[in-house]
Each structure stands twice: as structure tokens, then as C-alpha cells.
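In: A structural model of the following input is requested.
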Amino acid sequence: MTTVTRRLALAILNGFDAFFAEYKNITLGAQARFEAADWQAAQIAMRDRLELWKQKRKIVAEAVTTITAGCIYDRENWEIAKAEFSELIQHHPNFEIAQSFFNSIYCYIFEHEKVRDQHAFVSAPQGYKPEGSERIIHVYPFRGDGRDVVREMLENCHFNIPWEDQERDIGYIMDVVERELLPKLDTENYRARAETLESLFFRNKAAYLVGRVVCGDQSIPFVLPIQNSGEGSVYVDTLLYDPDDISIVFSFARSYFMVDASIPSEYVAFLHKLMPHKEVFELYNAMGMPKHGKTEFFRFAVDDTLSSDAPYIIAPGIKGMVMLVFTRPDFDYVYKVIKDRFTPPKEMTQEHVKACYSLVKRWDRGGRMADTQEFNNLAFDRRRFSDELMAELIKEAPSKIEESGNALVLKHVYIERKMTPLNLYLKECDDDQLYSVMDEYGNAIKQLASNNIFPGDMLLKNFGVTRHGRVVFYDYDEICPLLDCNFRSLPEPQNDEQAMATQPWYEVKPEDVFPEEFRLFFSGNQRAKKVFDELHSDLYDPEWWQDLQDKIRNGFVPDLFPYRRKQRFQQR
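Out: Predicted coordinates:
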């Protein structure tokens, strides 16, 4: 131990605690914003909170440079500081997130080069997994007909505005409980109980009460979405209990929750009981801890890679003009590398592409844009790369790769959930699946637009189909705020020369969009076009887009339900 390394470790820990305190303060305002129906403030708070880690990282990095009198660039000091930091956080309630903050400072100082366990917390602590705690759980033993239990659960939400009609909502809930849940439980031999997390999950325009029903060895997860009526009261919108429905609530295509969790790992442990198929990093992401989620994902990916001998290959589907995409056949994620030169007619810069991906990270994805993790200097085993993939990397992105023996380093890469490209899905689907997926495709475009996002390139290949049949957008190089677009009708030609012209005879500005041309996205698939025209032909009308722009300018924030509208109590 030296004075320099001790100060380095202390400064990083102080920086983390300052980050987490401010993070918590932003989060604590979620309920007030929900009760006031201040949706614009909710969106601003979400973006502010996402920027907080980077802001604190920069402040701490500058501070430790001063504190250590420039000794910060000596990696031997980091090896000692890591050991001292480990001692400082030995009993810290959020030690694992503090480790990620330490890593972030190290990577910032050394520009993501030579990130090793020797100097940072690259590997997971041996045997560590998030642990639950009884203190964050409310327990409700079933009694009577169950109505009092549900009433107590709702009252424990502690809203500062009244329920619109609590007894009505209790009736809706009990109808589902008696019809769908209780018949699945062995209530004759065991006494059932409900368990809920003490803090609500806030996102978009809803609050979610998350819990489970336990009876002996049986457990059924549930989520109660709660909506603001817009008239100073709240109501329960539905009761979700199907594992797939709950998984969609916590989907990778949805924005992060705001949850008053002093120790996020305790919540992650409980959520993992409800959704054991979800990885720990997915739950940290959903909880609003994407930076630590990135650490957990890296560890997960390393373990997964070591347990497999499958090669890395070019991802199935039409090759992108901007991104080179590869994966492993047995891996649920794809790697996306920005090409050095874009295939014509793409004329944007690499910085523009990065800015688009950054925008998606900050925006409310509304269940229609896949989350990404961004890595610099990510190392792979060169021997695992197929010859075709290596040839493609050398041809399309030579500046992004660096080889050293068996190591292949990608200098910049995005990692994203693997989905079935929509154009490939359409080749195999039956008529019912076609109808459903084309409805989903249209809804995805409309929901992105209502959230002030214009996808730009709406070709079928730029959308993916999830295992739940949802359509999600994943190609971001042309996205922009909807309000930046100028939606126009195609001018009528005034003479034969204009009518026969192969190029537009009228002036077209960069921001101009002609919705009538969207029909071209279905070139070669008339079967899909026919269904889409039946369901979503309004998207060809410039007035539809212009009207939506007017609504957004006037403060409109969409309802983005992570469940089907037919599941809502009021729709029944």
C-alpha cells in the first residue's frame, strides 16, 4: 500500500457513492412524476439518469489524475489500488456495482486498452451471485376470499393520489385469481401467500407492482400494471401471470425501469426467481443499471464462449451496407462492427452511426428497439473465426481489427440480441403468422413514430422477430427524431418528360420523406404487401405522419403497453 494508491482507491469509491446517491435521487422522483402525470419530466429524468455514470466517470477520472500527481498512468499503481479497493468495499452493500465503476475509471484512463484482471475487476468474484433479502418483500398470507389481501397489497403502494375505483379493480383481480391462478395451486395441502417487492417499478406512463403467489413448492409470478387516469387518480390496468407476458414487460427492447432499490442485487435476486430464464445482466439492465449490466454481460459471454466450440460466422440474412454482423450459431447475440467504407448509396459518417446508436440508448425504446452494449478493444480467439468471416472483416473493416498471435481484437463493436430477420421469417411463415407479423411490423413503425422516432430505412431486413413473435427494429444508422422530418406527397408530373424521368424532377431536401414510396419496402414480397396494405395503409398517407407530428409538438406522449390491449381490464 502507498499513499498514492490509497488515495486512488478512496477517490474512486467516493465517486461511486456520489454517483449512486444522485442516481437514487433521480429515481426517487419517479413516483411524484407518475402521480402528476408529468410524462415529459419522466422522459427527461430517464435521459439524465443514463448520462449520470459518464458524467461522474469523467469527474472522478480528472480528480484522481490530480490526486495522484500524474501517477495514474502507472499500471502497477492500479494493481495495488485494486487490492485496496477490494478491502474498502468488502462490506459495501453494492460492492459489485462499485467494482464496475472502478473498471469504468480504469478503462477511461487507459482508453480500454489492456483491461486485465490484474488491474481491474474483469472476472466475477468466485461463487458470487445476487442474494435476496426478506426486508424488501411484503408477505400476504391468503385469508378469506382473498379480497382483503389484494386490498392490502394495493394500499401498500402508498400513492399520494386516490384510487379511481379500488373495489372495482379488486373485483377484476379476484376474477383472474379465482379463474386462472388458484386452480393451479395445491391449496388443499398448503396455505398460499402472495409476495411483492416493496418498491414499484416505474416506466413510461405506468407503475408496476411485481410479485408472486407461493403455495408449497409452487410459485406463480405476477405483475400488476397501474395506470394514471389523467384525472388525479390511479387504477389497475390488468393482471399479468403468464411467464411470457412477464418476460415481455422486462424485455431487452424496453426502456429501463426506475425502482427505489438501495441494493439493486436484492431485487435482481427476487426477479431471477420469477424469471429464471433471464440472465442476471438482463435484470440489472431492466433495473436501470446498464453499466453494471455490461460487466455482467461480458462475464456471461466469456463463460458461454469457453463452454462452446462453435465458430464465429457471418450472421444469416442480407449483408448490411453500414454494419458487418457476425455471431455464433449457438449464441443468442450478434456482434456489429461499423464498416470502414459504406456500400453506396449510404453516405453517412461513422460518427453519425455512433450518434444514432447513442440516441437509441437514451430514448424510450417502447418495446420496439433492441438494446445494445458497446465495447472497445474486445478480444476474441482468432482460431474460432471462419475463413469467410475473417475475409469479410479484412475487406470491410480493416481499421477495426488488430491481430496478435491467436488473439483478434475488435477496436469497436456493438452487441445486440439475436432475432430472426423479418425478411427471412416471411419466407417460412404460414398465413396466420404472416397476418400477425405484418400487423406487428406496422405497429412497430407506428409506435416508434408516436415516440418521436423515424426509423429511416424501413426495409424488412432491418426488423427482427423475437421468440414471442414481436417485431423489433435493430438497424439504427438512419434514425432521427420524427419532428426533424418533412413528410410530403409526391408531386404530380406536369408533362410526359417528368413522368418518364428516372430521377426525381422535383427538389428533394435531406429531411424530405415521401410515405407513398414506403410500398417499395415490399419489393419481391407481394404476399406480405397485400396483408400490410389491408392493416396499415394509413402509413402511406403523409397526413397521418403530419398529424402525429402536430400531436407530439403539443406534448403528446404515447401509451406504450408491454401487453396486448385485449388483456386490459377496461377492454373486457
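In: CA only for contacts and neighbour counts going forward, please
Out: Will do.
In: now do the buried residues in the lengthiest helix in the chain.
Out: Secondary structure of the chain per DSSP state H: the longest helix is helix 39-67. Within helix 39-67, the residues that count as buried by 16 or more other C-alpha atoms under 10 Å are 39, 42-43, 45-47, 49-50, 53-54, 56-57, 60-61, 63-64, 67.
In: could you also give me the structure for this next sequence, so I can compare it with the first?
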Amino acid sequence: MDISTPSPTARRIAKTILNGFDAYFADFQNMTLGAKARFEKADWQAVHEAHRNRIDLYKQKVMQVCELVRGVTSKDTSDIDLWAQAKLAYAQLVSSHSNYEIAETFFNSIFCRIFRHRHIHERHMFVKPSRAQDGKPLKDYSIYISYRLDKNVEELVSRILDDFEFSVPWENKKRDVANIVQVIEEHILADSDSSLPPVRIDILESVFYRNKAAYLVGRVSRGSGSVPIILPLLNNENSGIYVDTVVFKPDDASIIFSFTRSYFMVDAPIPSRFVRFIKSLMPQKEASEVYNSIGFNKHGKTEFYRNVLEHMKHSDDKFVIAPGIKGMVMSVFTLPSYGIVFKIIKDKFDPPKTVTEEIVRSQYRLVSRSDRAGRMADTQEYSNFIFYRNRFSQELLEELQRVAPSKLEIDDKRVIIKHLYTERRMTPLNLYLRSATDEQIYDVMDEYGNAIKQLAAANIFTGDMLLKNFGVTRHGRVVFYDYDEIAPITECNFRKIPEPRNEAEEMADRPWYTVAENDIFPEEFRLFFSGNPTARKAFEEQHRDLYDYRFWQRIKDALLAGQIGDTFPYRRRTRFERADAAVDKSGTEHLFNF
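Out: Below is the predicted model:
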């Protein structure tokens, strides 16, 4: 069939999909625009509800548009040649669209849903973008406001805070300005060369909202060099908004935009512009990560897939089984030259696991819609992911054929994995401990305990706390990545092990007391350190309270009462003092202070 001139039917399908994309984007933006009011009202429950609703929006719109596509033609929409024409028509329609790349991802989603992720080929969908990004530096554009240091830093900082108007007052603006000025003068401008042009601060005009915080995101430039400047703002729910700290190191900025955190709500009418600005602050971050961080995770998947294809062209190493203890539920493999792991659900789970594949999938969906609190890795889910067979080690191929044959299609050239998850590669905590110094062990076990506590504050009980289920990032943070046994804290029953009533009970080799499915006995957590007394000692010096059922019960009671804890994507020691501040209404600071 000649597809050089799309048929009227193909053009109608293309217009329907583009109209659907524009409707999706408008709804996405409207949900996002409500973030300011939710922050000002300190309506934290609504914040989490909006986060979940916005994630669900994409799938809802795709399903609606698929039905509309079937309704705009009497022809067979499963005709693959028709879609080659529709793709051409769509490329013409979005050629001048400001968000063409995300619009193309939306087209891909419609195609994949109709064809159940089959026929993935450039002929039918946008495996590659229809045009390359121009890569030119951002010109002065309305996504950010530029401030020049003409007089003094104090006046400049005060002007910046004034320009971001909120409907509630500042708790103590003078104090906050002084704190910010001190950081800028001592850490950002201290070694500045006076022969360079004047200092310029560019602040994105859209505020980044996430959980209980708002962030002003920008950069400080002098000459050709620049550093990030991020101002986290909190609402004390009593006397106003305050600046909690200043983040100015690229690594610290990267943690704020981490793959372990929920997506931001930020008014980004042209997301690609924001991605380019943020990448100028953190050049090591992939575009896919930044798209994810601002809520366009479906396009983040597209960018990641393209990045994998590009990496494969410029590498020759083979996929291998990931280092560490093999999982009972997942088979995990990686490419040594690429910092990602690929996870496949096994066809049969090793004992004593009793969960089902559907439960595992539901747990991953739960994580994607939860507040990950900086302690759970974001994952992307793919169907029919295509690899070249010659890039798989023989050991890995044999392993996958043994544990997950139903997930594979293999021919002479390709390995197609019907369902998998991708996730950032980290060093498994149990492997990290083998070569760690005593100081590193002490620090990482503090991180391990904090990870468990912060997830608890986000209403996530990790279930299996074995060290192998946690990873250590390049920043030294401990992150949980095994989700098959997670459960809401509010659905757990935390108990103390009853005292034995007689010698027979004391000597019994199994519990003599009744244990319900949701019963948790924190005293048993000591078992997770068997064989590593150094790690256990470091953990107990800092987090012995995790062995006490009453600690967990207090967290559960607070969550049931509707309290939402604070999670900070920066070190608590960097927070500014607020000696003159009124006590926060929430009352959660003491309870969730970890």
C-alpha cells in the first residue's frame, strides 16, 4: 500500500489522537495548577490524592482515545498498513506542535494498546522522534526570571521572594533572606573572580510542588560557569511559609530530582524547555529521568528506550545476571556498561514465597502511585521489550529460559521479553557491607534504619527487610527495591511476642501462639542481621527502636489519624534554625523526626 499520501481515514485517526493528546495535556496542566492552592491550604491529603489521580489520568485518556479511534471509521483499525499512514499524517500534524515529542509518545501509547504491544517498528510508530532536538542553548524565555546582582545580595534575594507571591504570609521573611544571603556569600560567591561579568540568578518562574514542600529552582551564573540554587519552602500550617535551606551543590540538587521520589507538580507548558534547563544544572542526569521527575513518566519511558537503543549501538558487552543473591520472585539482569537493571517476574516462585504474579504486579503499581519518600526506586514497566540475542550471555539466556520461559520469545536474532521492569542499578546492601570500612558500615546502617522509618512514615511496611533487598546509591543513600511483600502500615498488626507460660512453650520449635496473616513481630527483625555482627551492632546503636512494637504502633496511630510526615530530600543538618518560629500545627515533627 502506498503510504506517501495518507488516506482520509488515516488523517481522521491522526486528528482524533492529537485531539486526545491535547485534551490529556490540558487536564494534566489543570491538575498541576491546583498544587499552589493545596500547598497554601496545607491540604496534604489532597496533595497525595492529586498525585495519584494525575498518574491515573494518562491511562484513562489512552483508553478513551482508543474508543474514539474505533468510532471515527468503519474500517478495520487493526489494519497495520492503515497505521503506517496514520503515523505519517500525525507527524505532519505535530510538525509545528510545541510538545511534539510528548504528543508522539501519546500516539505510541494508542498504537501499543490497540496492537497489544506488537508490531513495534519505526514504520508504524515513533520509535525515533520525528525530528531531532535543536540542542541550542536556551535563549531568554519566559520559563525563567533573570536577576542581576547590581547592588547587594540581600536586596536581590528579597526581590526574588517577593516575586513568588503566595496567598499566605512569610513566617519571617527577614530571617529567611539573611539565611539565604549567608549561604550565597559563603559558599557560592566566596571564590568568585571579580574580573568576570556580574552575577546573574535565573529562577524558573514555575514553582515545583511535591508532598509538603514547594521548591524555587534556578541557577547562579557568572561568565560561562553556573551552579544550582534551589530554595525549599515549607508551610508550617500556623504562621506562614518559610525557606528551609539552600541547595547549591549539583549532587545535592540531583537528590532532589532523584528517581526515588514522587513526581513534581510544576506548571510546564513546554516540558522540553524545563528539561533542558534542569539538565543544565545536573548534566549527568538523563533526559528520561528529568521527564519522569516532572510527571511525564510515559515520555520518560520513551526517552529511556531510545537511550538503550543508542547505548547498544556504541557498546559491545553482553547482558549478564545481576550481581548479588538471586531473588525468589524476580530474575534480574544488567548490562555492565549501563547503570540499569532489568527485572522479570519468574513463572514459579521459590519457596517459601506464596504471592502470585498478579500480586507482584499490583505491588509495583502501588509503589508507582505512592509517596516513595526518597527510599523506593522508581520503575518503568515494558511489554515486548526487544533485545538482540547476540548481546545476551549464554548463562543469562539459560537462566531466563529456565525460570521465565513464558515471558520469552527467542529467534536467531532477537530476544523479546513480554513483560519486564527497569530500575536504576545500585549496589546491593549486603555486597556493599563486605568491603565497607567500619565508618562506612556505621553510616550505611544509619541509612538503612532511616529508610525503613521514612517508608513507614509514608505508610509503607517493607515486609522483607533482608539486606539484599536494599541498594546503596552513588550518593550513599539506602533505597528499597524489592516490593513483593510491601503492605500499608495501617493494615499491619504490630505485636509483642507473648511470654511463654511454661517450659514446653519456651522450648517449642515453632510459635505456640496464634499468628494472623497481618501480624508483625518487630522483635524478630534482629534475624535480618544473622552472620553480620558488625552491621547489627551499628544498626542497634542507632535504630534499636525498630525492634519495639510500640514504635510501629505510634506510627500507625498517627497515619490513621490522618497525619502525614515530612520527608526531606536534603540532609537535616543543612536546615536553617527557626528559633523564633511558632510550633507547627501538624504536630508530626517529633513523631516523624528521622
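In: care to give me the TM-score?
Out: Overlay of the two chains. TM-score (TM-score structural alignment, normalised by the length of the first structure): 0.98; 572 aligned residues with a C-alpha RMSD of 1.2 Å.
In: one step back: and for the very next helix or strand once past the longest helix of the first structure, what span of the second structure is it aligned with?
Out: As assigned by DSSP states H and E, the chain's next helix or strand after helix 39-67 of the first structure is helix 75-88. Mapping helix 75-88 of the first structure onto the second structure (TM-score structural alignment) gives residues 80-93.
In: buried sites along the matching stretch?
Out: If you call a residue buried by 16+ other C-alpha under 10 Å, then stretch 80-93 of the second structure has these buried ones: 82, 83, 84, 85, 86, 87, 88, 89, 90, 91.
In: that older thread, mean per-residue distance, the longest helix of the first structure to the second structure?
Out: Its aligned residues in the second structure lie a mean 0.5 Å from helix 39-67 of the first structure after superposition (mean C-alpha distance after the TM-score superposition for the first structure).
In: packing partners of that helix?
Out: On a contact count with 3 or more C-alpha pairs under 8 Å, 6 or more residues apart in numbering; DSSP states H and E, helix 39-67 of the first structure meets helix 3-28, helix 30-35, helix 95-110, helix 350-362.
In: need those helices in CSV with distance to residue 476 of the first structure and mean neighbour count, can you?
Out: Formatted as CSV, those follow (distance: least, C-alpha to C-alpha, whole Å; neighbours: other C-alpha atoms under 10 Å):
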stretch, distance to residue 476 of the first structure, mean neighbour count
helix 3-28, 28, 18
helix 30-35, 29, 21
helix 95-110, 26, 21
helix 350-362, 6, 16
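In: export the ones you listed to TSV and tack on distance to residue 129 of the first structure?
Out: Converted to TSV, those look like this (distance: least, C-alpha to C-alpha, whole Å):
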stretch	distance to residue 129 of the first structure
helix 3-28	21
helix 30-35	28
helix 95-110	10
helix 350-362	27
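In: between those helices, which one is closest to residue 323 of the first structure.
Out: Evaluated over those, closeness to residue 323 of the first structure peaks at helix 350-362, with 9.5 Å, by C-alpha to C-alpha.
In: and the closest one, which stretch of the second structure?
Out: Residue span in the second structure matched to helix 350-362 of the first structure, by TM-score structural alignment: 357-369.
In: how about stretch 18-25 of the first structure?
Out: With TM-score structural alignment as the criterion, stretch 18-25 of the first structure aligns to 23-30.
In: for stretch 479-490 of the first structure, same thing?
Out: The aligned range for stretch 479-490 of the first structure is 486-497, by TM-score structural alignment.
In: before we move on, what about stretch 519-533 of the first structure?
Out: Counting by TM-score structural alignment, stretch 519-533 of the first structure falls onto residues 526-540 of the second structure.
In: map residue 205 of the second structure onto the first structure.
Out: Per TM-score structural alignment, residue 205 of the second structure is aligned with residue 198.
In: could you measure from residue 283 of the first structure over to residue 438 of the first structure?
Out: According to C-alpha to C-alpha, to the nearest Å, residue 283 of the first structure and residue 438 of the first structure sit 30 Å apart.
In: what does residue 411 of the first structure give?
Out: Applying C-alpha to C-alpha, the value for residue 411 of the first structure to residue 438 of the first structure is 37 Å.
In: the more surrounded of those two?
Out: residue 438 (23 against 17; other C-alpha atoms under 10 Å).
In: residue 302 of the second structure: what's it in contact with?
Out: Neighbour list for residue 302 of the second structure: 105, 288 [criterion: C-alpha atoms under 8 Å, 6 or more residues apart in numbering].
In: which secondary structure element contains the counterpart of it in the first structure?
Out: Taking TM-score structural alignment, residue 302 of the second structure has residue 295 as its aligned residue in the first structure. Using DSSP H and E, residue 295 of the first structure sits in helix 290-306.
In: residues in the second structure aligned with the helix or strand just after that helix?
Out: Note on helix 290-306 of the first structure: by DSSP H and E, the next helix or strand toward the C-terminus is strand 313-314. Under TM-score structural alignment, the counterpart of strand 313-314 of the first structure in the second structure spans residues 320-321.
In: average offset between that stretch and the first structure?
Out: With mean C-alpha distance after the TM-score superposition for the first structure, stretch 320-321 of the second structure departs from the first structure by a mean of 0.4 Å once superposed.
In: any buried residues in the helix holding residue 295 of the first structure, and which?
Out: The neighbour-count check on helix 290-306 of the first structure (16+ other C-alpha under 10 Å) flags 290, 291, 292, 293, 294, 295, 296, 297, 298, 299, 300, 305 as buried.
In: how about the first one: what's its closest non-neighbour residue?
Out: When you say that, I think you mean residue 290 of the first structure. Setting aside the residues directly before and after it, residue 290 of the first structure is nearest to residue 284 in space (C-alpha to C-alpha, 6 or more residues apart in numbering), at 6.5 Å.
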